[in-house]
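Kindly return the folded structure for what I paste below:
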Amino acid sequence: MLTAAFAGPLVVCAALIPFRDGFANANAALLLVLVIVAVAAAGLRSAGIVAALSSAVWFDLLLAPPYYRLTIDRRDDLEMTVLLLLIGAVVTQIAIWGRRQQARASRQKGYLDGVLTTSGAVASGSSTAELIDQVGAQLIVVLRIDGCRFVPGEFRCRGPLLNHDGSVTRGSHELKVERDGLPTNAEIELPVQHAGRTRGRFLLTAATRVTRPDLEQRLVAVALADQVGAALSTPAEQQQPSG
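You can find the predicted model right below:
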C-alpha cells in the first residue's frame, strides 16, 4: 500500500506531462485528490500521508513551472500544493474514522449475535454444562482474555470483581480498565446471578497481555453471565425479575 501511495501520484503526474501546457493545474490537482482518497480509503494513516506528500512533490516537479525543480513561481500552484497536503491529511483522518466506526459496528453485531445465541440455547433447553462452555468461549472472545472457568456456589474468592454495571473493582477501589487494562496478576470474578441470588462465577484470566475491553464489551459479558444465571435457577425463580 505504501508503494501505491508513493507511485500513484507519480504515474498520474507523468501521464499529464504531454498535456500540461493545455491542461489546467486545478484539474490535475483534482485527479491527485482522487488518488489520495483511493489510498486513504484503506484506512492506513501512513499510506494517506505518503500519498499526500507524493502528490505535492510530483505536482511541483512535473506540473508546476519551473518544471523539474522543487520551486513554485505562481501563487495558484503554491496554493494547490498546500491544499493537496491539507486534503490528504483530512481525508486520511476521515477514512480512519470510518474504518473504526465500521469495525465497531461489526463488533456490536458480533456481541448481539452472541447474546442471542446464548438466549436461544437457554430457551431450547440445552444442558447447563454446554451453556457454561458456550458462554465461557464467548467471554474469551468479547473480553479478549486468555481463558475463563466457571465455579458454582455463592462463595467469593475476593479477587478483582467485574460488577453488574460493567465497572471493575478491587476491594473498594474502581480500576480504570480502559486506561490500565484488566488485572493480569489475579483472576477477575464475574458473578453469575439471577433473581438477586448468586449462582456461581466465571473466573477470568488475562495474564499474558494487557487487554482493555470498553464498557460496552464488559456489559455484554455481564449479560452473557446473566443468561447462565437464569439457566441455573429453578422454574419458580425464573419467573422473578433478575436483581
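
Every contact and neighbour count from this point should use C-alpha atoms.
OK.

Would you tell me which helix is longest in the chain?
helix 75-123 (DSSP state H).

right, and the helix or strand after that one?
helix 128-143 (DSSP states H and E).

How far does that following helix sit from its chain's centre?
Centroid separation between helix 128-143 and its chain, computed with CA atoms, centre = their mean, to the nearest Å, is 22 Å.

Proceed likewise with the subsequent sequence, for comparison:
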Amino acid sequence: MDPDNPRRILPRLVALIVPIVVAGFAGEVPVVQPATVGVVLVGLIVFVGLIVLAAVAGDRAAGWFATLGAVVGHDYFLAAPRHSLMLEAIADVEFDVAILLVGVAVTEIVQWGRRARSLSSRRGTYLRDLAGVHAGESPGDLQRRIGGILARLLDADDVFFLDVAPDPEDAAITPEDRLRVGDHEWDAVDGLPTDRYVAAVVHKGERTVGHFRISSATHISRPTREQLSVAALLAQQLVTRADDAVQP
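The predicted model follows:
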C-alpha cells in the first residue's frame, strides 16, 4: 500500500462532499428556482471553481472526485425532480456532460502545470548542483562532493569513486541516458538494480579513468532518463573540473 494514500483520502473525500453541500444550500435559495440561463452559468462557474480548487489543493483524483460531487449535487438538489438522481430535462443532462468535460479538462490542465513547475524546479536543482562543483577542490573533495550529489539525484544508498573501469556485470549509465549490462539494456522503468552496482563512468578522451560506483540495494529507486543524463554529466565533471584547475 502506498504510504501516501491515507493522507490523500481526506482531501479527496472533502473534494467530493463540498460541491454536494454547496448544491444543497443553493437548492434552498428561492432565486435559484426555477433555473434560468444566468443561474445555470453561475452554477457552472461555481462548480468549476470548486473543481479547480480541489485539483490545486489535492491531486488529479481530488479533481475527479470534485467533478463527480458537482454532478451528484446538481442532479439531487438543483435539477428536477428535486431530491432524486433521475433527470427529466435534456438541459440537465447537458449540464452534467458540460461539468464532466470541463472538470476533467481543468483537472488535467492543473496537473500539467504542476508537472511543469516540478520539472523546472528539478532542472534548477541540477544546475545548482553542477555549479556547486568547484575546480579548486582537491580530487578527493571533488569525488566526495559529486558522489553526494549523485546519491541524492538517484536516491541511492551509497556512491563512491573507484579509479578503475567498472566491472562487466555492473549496470553502466550510457551516453543515451540508459542502463546497460554488457550488451543488454536494463529497463530503468523497473528501477535501479538492487543485485548489482550501477556505474557512472568517467572518461578522459578515449580512456576510462574510473567510475562512480552506485549502490541501491535496500530499496528500489526509479530515476528518470533526464536524471540518468544528469548523473552521467555530473560524473564527467570530475575530469572537467580537474582539468580546469591545472590550466594556467
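
Would you mind getting the angle between the longest helix of the first structure and helix 128-143?
Calculated by axes from the mean of the first three to the mean of the last three CA atoms, to 10 degrees, helix 75-123 of the first structure forms an angle of 170 degrees with helix 128-143.

from the chain's centre, how far out does helix 75-123 of the first structure sit?
The answer for helix 75-123 of the first structure is 9 Å, by CA atoms, centre = their mean.

Likewise for stretch 202-218 of the second structure?
28 Å.

which bit of the first structure covers that stretch?
Aligned by TM-score structural alignment, stretch 202-218 of the second structure falls on residues 192-208 of the first structure.

Isn't Gln227 of the first structure up against Thr118?
Yes. Applying CA atoms under 8 Å as the test, Gln227 of the first structure and Thr118 come out as touching, 7.0 Å apart.

Check the alignment and tell me where Cys105 of the first structure lands in the second structure.
Careful, residue 105 of the first structure is Ala and not Cys. Match for Ala105 of the first structure (TM-score structural alignment): Ser120.

and if you look at Ala40 of the first structure?
That one, Ala40 of the first structure, aligns with Ala55 by TM-score structural alignment.

list the contacts for its match?
Ala61, Ala62, Gly63, Thr107, Val110, Gln111 (CA atoms under 8 Å, 6 or more residues apart in numbering).

And the contacts of the longest strand along the first structure?
Assignment by DSSP state E gives strand 197-205 as the longest strand of the first structure. Here strand 197-205 of the first structure makes contact (CA under 8 Å, 6+ apart) with 136, 145-155, 184, 186-193, 225, 229, 232-233, 243.

To what extent does it diverge from the second structure after superposition?
Superposed on the second structure, strand 197-205 of the first structure shows a mean distance to its aligned partners of 1.5 Å (mean CA distance after the TM-score superposition for the first structure).

can you give me how far the next helix or strand after that strand is from the chain middle?
For strand 197-205 of the first structure, the following helix or strand on the C-terminal side (DSSP H and E) is helix 215-232. Computed by CA atoms, centre = their mean, the chain-centroid distance of helix 215-232 of the first structure equals 21 Å.

Could you list every helix and strand that helix 215-232 of the first structure packs against?
helix 75-123, helix 128-143, strand 188-194, strand 197-205 (3 or more CA pairs under 8 Å, 6 or more residues apart in numbering; DSSP states H and E).

Tell me which helix or strand comes right after that helix.
Immediately after helix 215-232 of the first structure, counting by DSSP H and E, sits helix 235-238.

got the contact list for the aligned partner of Gly181 of the first structure in the second structure?
Alignment note: Gly181 of the first structure maps to Gly191 in the second structure; criterion TM-score structural alignment. Shown in contact with Gly191 of the second structure (CA under 8 Å, 6+ apart): Ile220, Ser221, Arg222, Pro223.

now swap in Gly88 of the first structure and tell me
So Gly88 of the first structure contacts Val33, Ile36, Val37, Ala40, Gly48, Ile49, Ala51, Ala52 (CA under 8 Å, 6+ apart).

most surrounded residue in those?
Ranked by the number of neighbours (other CA atoms under 10 Å), those place Ala51 first, at 35 neighbours.

re earlier: now the buried members of the contacts of strand 197-205 of the first structure.
Among those, those classed as buried by 16 or more other CA atoms under 10 Å are 136, 145, 147-148, 150-151, 184, 187-193, 225, 229, 232-233.

For the alignment partner in the second structure of Ser127 of the first structure, the count of nearby residues, please.
By TM-score structural alignment, Ser127 of the first structure lines up with Ser138 in the second structure. Using other CA under 10 Å, Ser138 of the second structure has 13 neighbouring residues.

hang on, the earlier thing: need the nearest residue in space to the match of Gly181 of the first structure, chain neighbours excluded.
Distances taken as CA to CA, 6 or more residues apart in numbering place Arg222 nearest to Gly191 of the second structure, at 4.1 Å, with adjacent residues excluded.
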